[in-house]
Structures are given as structure tokens and as C-alpha cells.
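> what follows is a predicted structure for the sequence shown.
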Amino acid sequence: MARSTASGTERSRTTPSATLSSTLSAEQLVSIYRLMYLSRRVDDREILLKRQQKIFFQISAAGHEALQVAAGVVLKSGYDWFFPYYRDRALCLALGVTAEELLLQAVGAAADPASGGRQMPSHWSSPKHHIVSQSSCTASQCLHAVGCAEAGRYFTKHPEAAQKHDGDYRQWKDVTFHGDEVVYMSVGEGSTSQGEFWESLNTASNEKLPVIFVVENNGYAISTPVEVNTPGGNISTLVANFPNFHFAEIDGTDPVACVKAFEEAAAWCRAGNGPAFIHGHVIRPYSHSLSDDDRLYRPESEREADALRDPLSKTQMLLLREGILDADGINRLEKEVDEEVRQAADRAVRAPLPEPTKAAILKHVYSEDYDPTSQTLASVPLRTADNQERTMADLINACLRDEMRRDPRIVIFGEDVADASREEYLKQGLVKGKGGVFKLTAGLQAEFGGERVFNSPLAEANIVGRAVGMAARGMKPVVEIQFFDYIWPAMHQLRNELPLMRWRSNGTWSSPVVVRVPIGGYLTGGSVYHSQSGESIFTHTPGVRVVFPSNALDANGLLRTAIRCDDPVLFLEHKRLYRETYGRAAYPGPDYTIPFGKAAKVREGKDITLVTYGATVPRALQAAQKAEREQGIQTEILDLRTLNPYDWEAIAESVRKTSRVMVVHEDMQSWGFGAEIAARIADELFLDLDAPVKRVASMDTFVAYQPILEDVILPQPEDIYQAIVDLRAF
């Protein structure tokens, strides 16, 4: 073993031969073999059930058992935290998950503790054992593990943030923390090609986080061999220069070598030295899954070579060679396990299936503990001697400040959100501080410190993925994507992870993150990559609330509700409205809230209903005023304020009154949010209409740089005015 004191990095490579470790007793070695054999037999039973069409999918851990069991016996179930991948069956068994629980998952039974039949088998989850719900997405859990480790460190330094708070209607659970906990994260070697894998190494290295990264290298990513996936064919050589890491490249079929590697890695992490990286060379004796046939791309000679390295056979020989068990003892152990698995499978296939009702299916899409749509949340602005009208930017900043004072779990991070990453510059008065490109987080780091307000790397998936792990661990991240136009690298996290955590785990995990995003055009030169809208893409994602205020007071009240909400919230802030004269308001106090799903009636009218939100609200108001002044048309304007949920009752009530309706939004017309509103009106309110539903929106293109082009592409007050006149004349 060699240690590089300059980089703070430790490297080791174990020999391939198994030798007894002084830390492993005979009983421990027998237990390790039993867990390995149990994992393999559960795999085999699932394969049998799949062929009998009693389950619907199967993917195995065969060949990976020694590496995984070693992790499970060294690390501490219910103490450390685990973000495994789909082959980590043996790890879960070693942590205390039972064979029956795994088989209930394969059946998709109601009693499946991982997801209640909502996810495929081998998608592990157990709050009791600190196994955080896993998706099918490869490597996306890497960033969750990093965020979880950050949260554990934060609670250790700020124990007051981990205690139940009774000063508000929103209570949170007590959080346990230990100070030396380790976070385990594993991927297959193929997943190391994903960007989120590298982003997680970057942050773990920079922050010296206690994460053990485990790469289980069986030589293939489905049918793609390692030399095609990884430059040079060895991931260890590619990551070797990350500082602060302990590195180990080992024979992952040797249980003694694996235990030693995890003992060293855990000790390195618990001592606060930084993260660890274990690269285990394992085998894959079965195909990728039962949907795959590896005989189509692997010759028999290669399969035979793998069989000679089977970890079960190697561990059997170790037990025999060291006189720990004889052949009869091994046979007795295996027969006991065979019967245990058979009985577990029999119980699992007889277990009741989930309830196929709409109410049961929709349960846990959103939180049942806190309803942000409740009218009881509505409050009135606090009247103070300070009646100065403030901009949307001012009142968003004020809300963030208020909520950070109220809730010590809140951290704010993103690109450029800090006043200054080099905090000594602030303390010495050398710089004023930035606080975001739009200055919405200005002064927050100065008040709350760099542990609560900090800059992220320039990587949007890193921002959201870390927040997912923090929130699952009990924190309340309020993160910022600098421009909506650059939200797309985080789409994996925003679509497949953040909004699904509660539903896919059947309510046992949640991730209530607030993602603030400046959005929209009307900037005079914002061009293609600083003017995008696209809110309908996110309203099409169950599990996330989507908020889009049009004025300062609404932004303040809705952001406060979003932060106190127990669901993920995408909070869209229109850049053009940040400092406009329209919509300014006095500071409403530290507890002003607005319920989600409650539209605001901006203007009364009897002739036409105009439904809108965001930057088209003031433009619609201009158009409506002109239409009444010049044509005598009275237009009622509804500002939706939140898009998921949206206020259908307010829309229906207004349409029944006016019998004419138009939907106006900044995003492109085709497949935009207005299409859903228009379709529902036509479906449910057809008999109340005296004219077709009208839509006014952007052209089906991106926004151009030249202002004369931008003016044509985006809906202008004159476009809305003409639509009002045409609709009334129908």
C-alpha cells in the first residue's frame, strides 16, 4: 500500500489469492458464505418463477456476491447509508433484508416493502436499513449519495437542524446522525460512462465526503465489453488522480480480499479523510437479465473462464481448505438455505396483489401529510409602518431570508448564488458579494454563512441530484438553476428521480426540494438560450408542483408555501418581471402564504374569460384595458399562479359566466400548457360555450436575438387585443 501525502490519496491493490484475515472468524466466514449462497438461490428461484410466468422480470446478482456481502458485513445497517444499484441483492441480504421481502418485490405484491408493486424487482428500498429508493436509471444515484453525505455532515455540525420543530404547522421528523457515518454507492462498470458518475466524484473529492464508491466490474455493460465502454479498459486508471480518495482495485470474487478492502475504505472515510473508491473485478455467469441472451455475444470459452472464478466455488474451497466446514457441513447449510428460499417463494406467490383502484394507484404521488392546496394556508399581508413597494426580486429574497431564519434545515446552492465562494473576501470587506446573476440571493451567505449558501459546480444535474439526496436524508434544499434554458442536463433528475421518490417507494421516502428557475423572454436580445419557456414539459411530470407567479406579492407567498411544502416544487420566476414596475408590493411579513391551485382574478369581466400566467399577465391586462376602452369589451382575466395544480374551478366558473374563453401564454402554441386547458374546456364545458376556445401563444420556434424578430415571435399586447376583438365578434 502506498500513500501520497501530497494529494491526500491512498492507493492499494490486493493480491488475487484468498488468505484468512485476522479480523474474520470461522463463524463470520460461514455467515459470509451463507449470505452469498442465499443470494444466488434467490436469483435461481426468481429465474424459475419467471419461466413459470409467476413474475415478470428478473436480473441477477450472480458473480457479484462476495463483493456485496463484504460491504454488508463491514458497513452498518441502519447507521450508514446505502445507494445501491440493481445487482446489489447480496448487499441487501447482508444488511438484513429477507429473501421473502425480495421475492415479494419480484411478484409485485402489495406487501412488497420496497415499492408495493410499483417498481421492478431489484429496485431496492428500506428505510429501516437506510437503503434509499433506487430507480432504473444508471448512475443517477451517485449524486444522491453525495447529497446524503453532505446532509449527514451538516446535521453533525448543526444538531439543532435535526430536531423536531414545533413552532410551525409544518413539523418534520427527527433526524438521526452519528458523525462518522459512511455512504455506500455502487454502479456497474458500464455506468461509469454517465456524466453524473463523474460529477459525483468531483464533489465528493472537493468536499472530502465520506462516500464509498463501488464499481462492480463484470466485464460487460449488457453486451458492450469494458474496453469499448472505458478508455484503456480500466476505470481505476481514469479516476486515479482525484485527490482525497482512498483507492482499491481488488478481486471481487475473493470474500477475504473484499472484506479487507471495505474495512480500509470505511476506516478512511470515518476518519474524515475523504471518499473511497473500490473497483471490484467480478463475473457475470448469467445473462444481463432474462430479457438478454449473452450467448449471442460471448463465446463459451469466455463463460467457462468466468466459471473458474465463481465466488461461491472459491469460498467453498476456502472453507474446506481451512477446515472450517467439511462437505457434509456445506451440504447441510445449502439445504437449509434451499428450503428457506422455497418457503419464502411459496409465501410470496400467494401474497395479495396491490389494490387496482384509482385511489390506491394515485396514493403517494403527492404528500398526504401536508396539503399545499388547502385554503387554510391563505393569509393576509402583514401591515407595517414600512409600506415601501418592492420588486419581485426583493420579495423573493426576503422570503428566502425569512425561511432560512425559521428553518435551519434549509440550504441554498446553485451556480453563482453565493456572495463569494472565497468567504474570507467577504469577512475582510474586500468584496461586496454577488448573490446570483439576478441578485436574488444577495446577502444570504453574508448572514447565514457558507455552509448554508454556497456555489455548486457548473453542472445542473449535480445541483438537483445532490438536493435529492439531501432531502431524502431530512434537509430542505432550495436550489437554483441559473437559466431555464440550461435546465436540460438535470432532466434525468427532474423527471425520473426527484418527483418519483415518494410514489415509487410507496410513501416510505420523499424528496421535498424547491428548484428555483429564472425563465422566459421579452428581454430584448435574450436570444435562443436566454429566453426559453417550456413549463408544459414539467406539468406533464406527476409528483412535482409547478409554480409560476406574475407579481411580487404572489412570488413571496407562493415561494413560502413551496418551501414549507412536503413535495418537490419547480418554482418558475420570469426574468422580465423581476424588477418591473408592474406587480410591486410591500413586504407582507414572514408568514405570508398563498395556497397552490388558487387562481387570482386580476380583472372582472362579463364578455370573455382570459386565462394566463407569468409575463403574459401584464400584457393581457394592457390588451383588456384597450379592448374595453376602444370596443367596450369586458374581459375577465384569471392569473393561474400555479400550473400543477391549476384552478379548474375558477376557470369553469368564469367560462360559465362569459361563454367565451381564451388561453394566453408565452410558450410555443403547439403542445403548450394552453392546449390542456383548451381541451378540458371543450370536453367539460362545451355546452357553456358560444365560441371556440381561442389560444394566443408564441410561434412554434425559438426566440431570436434581433428585437424586431423577438417581438413577432412572442405574443404582444396587440396580439392579445386582436384575439379579444375577434373572439367577441364570433
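Yep, that arrived.
> please count neighbours and contacts with C-alpha atoms only from this point.
OK.
> would you check that residue 464 makes contact with residue 491?
No: contact criterion C-alpha atoms under 8 Å: residue 464 and residue 491 do not qualify, at 9.2 Å.
> more crowded one of those two?
residue 464 (33 against 16; other C-alpha atoms under 10 Å).
> doesn't the more buried one belong to a helix?
Yes: Residue 464 forms part of a helix when assessed by DSSP: H, G, I helix; E, B strand; the rest coil.
> which helix of this structure spans the most residues?
Counting residues, the longest helix found in the chain (DSSP state H) is helix 26-51.
> for that helix, packing partners?
Applying 3 or more C-alpha pairs under 8 Å, 6 or more residues apart in numbering; DSSP states H and E, one finds that helix 26-51 makes contact with helix 65-74, helix 89-95, helix 99-107, helix 311-321, helix 327-350.
> pull the distance from it to the chain's centre.
Offset of helix 26-51 from its chain centre (C-alpha atoms, centre = their mean, to the nearest Å): 32 Å.
> repeat that for stretch 217-231.
In terms of C-alpha atoms, centre = their mean, the centre of stretch 217-231 is set 27 Å apart from its chain centre.
> so what touches it?
With contact meaning C-alpha atoms under 8 Å, 6 or more residues apart in numbering, stretch 217-231 is reached by 63-64, 188-193, 233-234, 238, 279-284, 288, 292, 294, 297.
> here's the one I want to compare it with:
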Amino acid sequence: MTPTTVERASFPKLELLRIMLLSREGDRREGILMRQGKGWFQVPGMGHEALAAIAYHLRPDDILFPTYRDRALMLARGMTTREIALDFMARAGSSSDGRNMPAHYSSKALNVFSVATPTGAQCLPATGAAWGIKLAGDDRVVLCSIGDAATRQGEFYEAVCYAIQEKLPIVFVVEDNQYGISTPTRTMLPMRLQVFDEQWVTFVNGRYVNEVYEKSGAAIQKARSGGGPTILWCEIDRLSSHTSADDHRVYRSAEEIEAMFQRDPIKLFAEQLIAEGVLTQEQFEQMQAEIVHEVDAIYQEVERVPLPDPAHVLEHLFGEPPATYKPLPLEPDHEPTTMVAAFNRTLHAAMETFDNIIVFGEDVEDPKGGVFGFTKGLSTKYPDRVRNSPLAEATIVGTAVGLAAMGYRPVFEIQFIDFITPGFHQLASQIATLRWRSKGEWKCPLVIYSPYGAYLPAGGMWHSQSNDGWWAHIPGIRIAIPSTPEDTAGLLWTAIQDDDPTLFLIPKHIFRVRHQVNEYKPVPFGKAAIRREGKDVTVVAWGNTLELAFQAAEHFEQQGISLEIIDLRTLVPCDWETIEQSLAKTGRLVVIHEDNRTCGFGQAIISEMTSVPERFNLLLAPPQLVARYDVHIPFCPELEYAVLPDLPRVIQAIQTTLE
């Protein structure tokens, strides 16, 4: 499967008409199958077919970020009806092996980025891909489609702003069918509200093939020649219900529907070609009949294709780690050092070793070098690869997706993990699902790093969160929480070389504590460290709470009781085996985490150790969890420490297991 479209001065009219008819008949056939109970869900693209003309200006190496009504555009790009049918019927061998929904197109071979359902989710990744093209210095372009209702998503504005700011080679195609499901959008559309300066917007009557072809060609050529982005505002009609779960006759009158069909782009284009003498009425009818037979045969054949094997549904969540990692080219410091210094030195070494690393975040450029100094000196040495971001976390996280898809290795900073919530959509919808939903075709190797945690007085609600339970709950993201300079360097070095996304959380309370470093080397994910050996109680902790574990060990040592302290280092993957082996010695378990108690990762550890009979049988006492109370973190230091785990509560939990 290779792209069939190339940039050209004209387009083959009969070929395009045939593609439009194939798209329409595919939609019609799927509607029939839905009524026969042979499908689960359908997203039709009826009325959007003329947009396929855009494909004739695109080269095989251009990148497309489509939306779910782009069936005709995908056919023009080189996707086949059979491939689309496999997706519709969720059959084995489809683009996602049944993981993603129908019309959620994906093809690495065609440079079609995998569609995610949340509207507008493709815009920031598309902008990141366009940034990657600009960094590469070539003349590829990115095409990003979006529905009209979705242009009210904040991420659309962020994407357009960044594209204009950086003069990126991207064309946004707004497919304005004037409805968001049942809601008319004419009074809501930012182009109608004149939100954007007219220099960035080109209006297109998207029902007419020639107008689509001419105006999209100008926009694509502008992007290709370095002129920056364009919003192609294409007014069209949605000639069907929103999806198979909708009935547009509920909110559209019969007269409105009839009027739309008089503007049917296929009808208009066929009439044009007949008037031009390119096609006769008889030839048009014969073409329609042939396509009906062709599409029917394809869907009947696809019906016989087996469903995906459930035994493989857990595959492609993560990739395989490299067989070996490049050595970490750092010599230990002569004096004790901090996690911040180790992070900075490792990032310097990584920028020198790997020329595809990009650093992006608020205030990361010199002279500031990040509010905590993580990036000090980097922008001076690598000005093109270390950039200050706007104050827009969704832009930081979303552009990382597109850059990673283009072969770069983003190492992007969120200033405090508390602030990631505007970027949570991209983290959960795109980053975490991309490899899995494309069955490994697309991947997202990146590092999002951030200071995290409390025990730093006066942080308050939005500078003190840890939220381990949030991150661990999302399949597809690895989570590292180092507690020493060696592990900070080793885990970061490993994360940069792995092919999966990593959330790298650096505990603020201890990241300036000085430690003597003996050796810097790559640290594998999923391997906990035993920080102190003992025989009476296993204490599992990570990040800031390790300090409490050590204080408790000193307390109980005076009573002749020894604690075994396990530092998880990574929550995902988690080293269950080391915890189990420790329990085989001690029979007692205490977990300390600073996240709130309910649904925190500590509860997951206790569940894992009690739900497996072989592990449960090791226990001599009920496991104990010491966590933040289920309340927000206050600004007043006295109140903050009152809600967080503290030494008396840890001692009491350990004492409970001993009793």
C-alpha cells in the first residue's frame, strides 16, 4: 500500500469522480449492513466527497491528520475500500485489529496519522509534525482536517496560534457541514465570528470539486514554500445523520434535507463532466452500477474475515526495550550532588549524543534555564533544539506527539505536574493510546518530565500534587519517580532511548538533597531498588516518602526490629517480584505514598499482594497504607503537614503489622 497521489497542475476528473462514488457507495453499503445487524457503528462521510480533490496536491511524504468523515480523501490518498471495510467490521488485519472505531483511519505507509475520537485531538499533534518538518528543513507539508463544531475546542486555537507563531507548513481544513450532531453551528463558527484575521483564512465552497482543488493547491503551495499556515474553510453539507446512532430527520426538516441533496457534490461534479463532454449519462450510470457491484463484493468478502483473536488484545501497549543501551557518558562527581544537577548533566549528555532530542517548555531557555534549573546551559549550546513554549500545557504535550511521530525524541517540561491538566487530554487520548490503537504502526517515544509532590511548604493545592493514581491508571504510559541522583540520570538516559512515552516525575522535597554518586549507568524500568535490607517488615515507598521510611527504620532499629525498604523507582512497570520476595522474608507490608488514599497506587500494591493466593499466604498481618488524607493540600505549612503522611502515622502502621 503506497500513496497514489502526487502534486500536479491538474487532476484526473474521471478518476476523482470514481473515488467519490466509491466513498458514497461504501457509506451506503455500511448503512445497509447496520440495518442488517452486521455492524456495530458507522460514521458516514456523505457530502464531504469533493474534499478528495485536495489529495492531488499532496506528495507521498506529506503527512495527513484526518478526521472521521474523510473517507473520500483517504481513498484518494491510496487507502482501499477493503481496508476501510475491515475497519468498519473490526476484522483481523484491519488498521487497528479491531481496537479503534470505524472511520478512524490510520496508515503509516500512507503517512496517515491514526485518528482519535475526541474532536480536535489531532490539531496539536499535526502542528508538532509540521514543526518537525520545519526543523528538518525540507518542503513537506501537513494537512489537518477538523469538523466545524470542533473548531471551538481550545486545542484548535492553540494549534493555529503556534502554527502562525512559527510559520509552520500546515494547512487546516475546516469541514463546515454546519452541524455539530444536532446543533447548528452557523452562529458558533470562529470564522463566521471573525476570530481569525482574514489573511489566515480561505473560504471554499466545498461542494465544487474545482474550487476545492484550486484553493487547496494555493494553500498547500504556500505551506510548501515556507509561507506558513492556512485555514481552508470549506462549506459543505452533511448529507446523512451524524452517525448510525443519530437520526437527522429529528432536527432537520424534509425541505432542508431535499435542498442539501440538490447541492450534492457528486451530482454537481457529474453534471459538470457531462456538460463538458468528458462523460455521458450512460457512462455515469454504468460507472455507478460497476461500483455498486464492486463494493458489495468487497463487503461480502470482508464479512467472512475472522474477528481479531482476543488472545492478542494486550499486545502493542508497549514496545520492546532496546537489547542494549548506549553507555551513560558521565563520570561521578567528586563532591555529593543533587538530582537537579544529575538531570541537567544527563540532558546535556543526551543532547550531545542524540541529535533528534528536542527540549520544550516554559522558561527552559537561558538565562533562566527552567524555574528549577533543569535545562541550565542547554539553549546556549543548542539554540534550535531548546525552545521556550507559550504558557500552554496542551501545546507542550500535544506537539510532542507529532514530533515523536516524525522521529524526534521530545524531552518536554511541565513546570509543575499540577499544571498538566490542560494537557491531560493529549496525554490520555493520544500519547497513551497511539501505539496500541495502531497495533504498533505508530509510536510515541517521548519524555514529559516535571517536578512533583509536596513537603515543600507554601506550595498549596496547585504546586504540591503527586497524583500517582491518575498516571498509573492510564494504560500505555511508563512512570518513573527517582529518588537519588544516580537513578535520576540512569532512568532519564533509559527513557530517552526507549520507544515508549515516559512520565518522569522528580520529587521536589528531596531533589536538592546531596548524595555521593559512585557510578552513572542506565537504569532499567520495572526494577525496584532495596535501599535497606531487613527481616521484620517490608516498607514500600518512592519519591519524597522514602525519607519517612528511613526515619522509621532508625526508630525501630533501637527496638531490634529491622525494616526492608524498597524504592520502586518506576510505578509502571512495577516490580511486583521484588515486593513478593521481600514479603517471603518479612511477612508484613507497609506502603507509604503521598497521593491521597483513595485509588492511590499504594492501594494497587496492596491489592496485588493480597489477591494472588501465593502472595497472600506470605502475610502474617494485614498490609497497611499510609497516605495523604482524601483532601486537597492546603497553603499553610501547618495544615499541609497535617494532611500528608508523617513519621507518627508510619510508625503506627508498622506497629500494627507487628501486633
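That came through, no problem. Given the structure is predicted, the values throughout are model-derived calculations rather than measurements.
> give me the TM-score for this pair.
Scored against TM-score structural alignment, normalised by the length of structure 2, the superposed chains reach a TM-score of 0.96; 650 aligned residues with a C-alpha RMSD of 1.7 Å.
> I'd like to know how far the spatially closest residue to residue 50 of structure 2 that is not a sequence neighbour sits from residue 49 of structure 2.
Closest residue to residue 50 of structure 2 apart from its sequence neighbours, by C-alpha to C-alpha, 6 or more residues apart in numbering: residue 209 at 5.1 Å. Counting by C-alpha to C-alpha, to the nearest Å, the gap from residue 209 of structure 2 to residue 49 of structure 2 is 9 Å.
> show me what residue 277 of structure 1 aligns to in structure 2.
Matched to structure 2 by TM-score structural alignment, residue 277 of structure 1 sits across from residue 231.
> meant to ask about residue 297 of structure 1
Residue 297 of structure 1 maps onto residue 251 in structure 2, by TM-score structural alignment.
> what is the neighbour count of the closest residue to that match other than its chain neighbours?
Nearest-residue entry for residue 251 of structure 2: residue 182, 6.3 Å, with adjacent residues in sequence omitted and distances by C-alpha to C-alpha, 6+ apart. Using other C-alpha under 10 Å, residue 182 of structure 2 has 16 other residues around it.
> what's the match for residue 182 of structure 2 in structure 1?
So residue 182 of structure 2 corresponds to residue 223, using TM-score structural alignment.
> do the same with residue 633 of structure 2
Aligned partner of residue 633 of structure 2 by TM-score structural alignment: residue 703.
> residue 488 of structure 2 now?
That one, residue 488 of structure 2, aligns with residue 555 by TM-score structural alignment.
> is it true that that match lies in a helix?
Yes: applying three-state DSSP, one finds residue 555 of structure 1 inside a helix.
> so who does it touch?
Contacts for residue 555 of structure 1 (C-alpha under 8 Å, 6+ apart) come out as 392, 395-396, 549, 573.
> what do you get for residue 706 of structure 1?
Contacts of residue 706 of structure 1 (C-alpha under 8 Å, 6+ apart): 524-525, 527.
> looking at those, which is nearest residue 606 of structure 1?
Residue 606 of structure 1 has its nearest neighbour among the contacts of residue 706 of structure 1 in residue 524, at 34.9 Å by C-alpha to C-alpha.
> surely residue 579 of structure 2 and residue 566 touch.
Yes: when contacts are counted by C-alpha under 8 Å, residue 579 of structure 2 is listed as touching residue 566 (7.5 Å).
> list residues touching both of those two?
Common neighbours of residue 579 of structure 2 and residue 566 (C-alpha under 8 Å, 6+ apart) are 538, 540.
> appreciated, that's everything.
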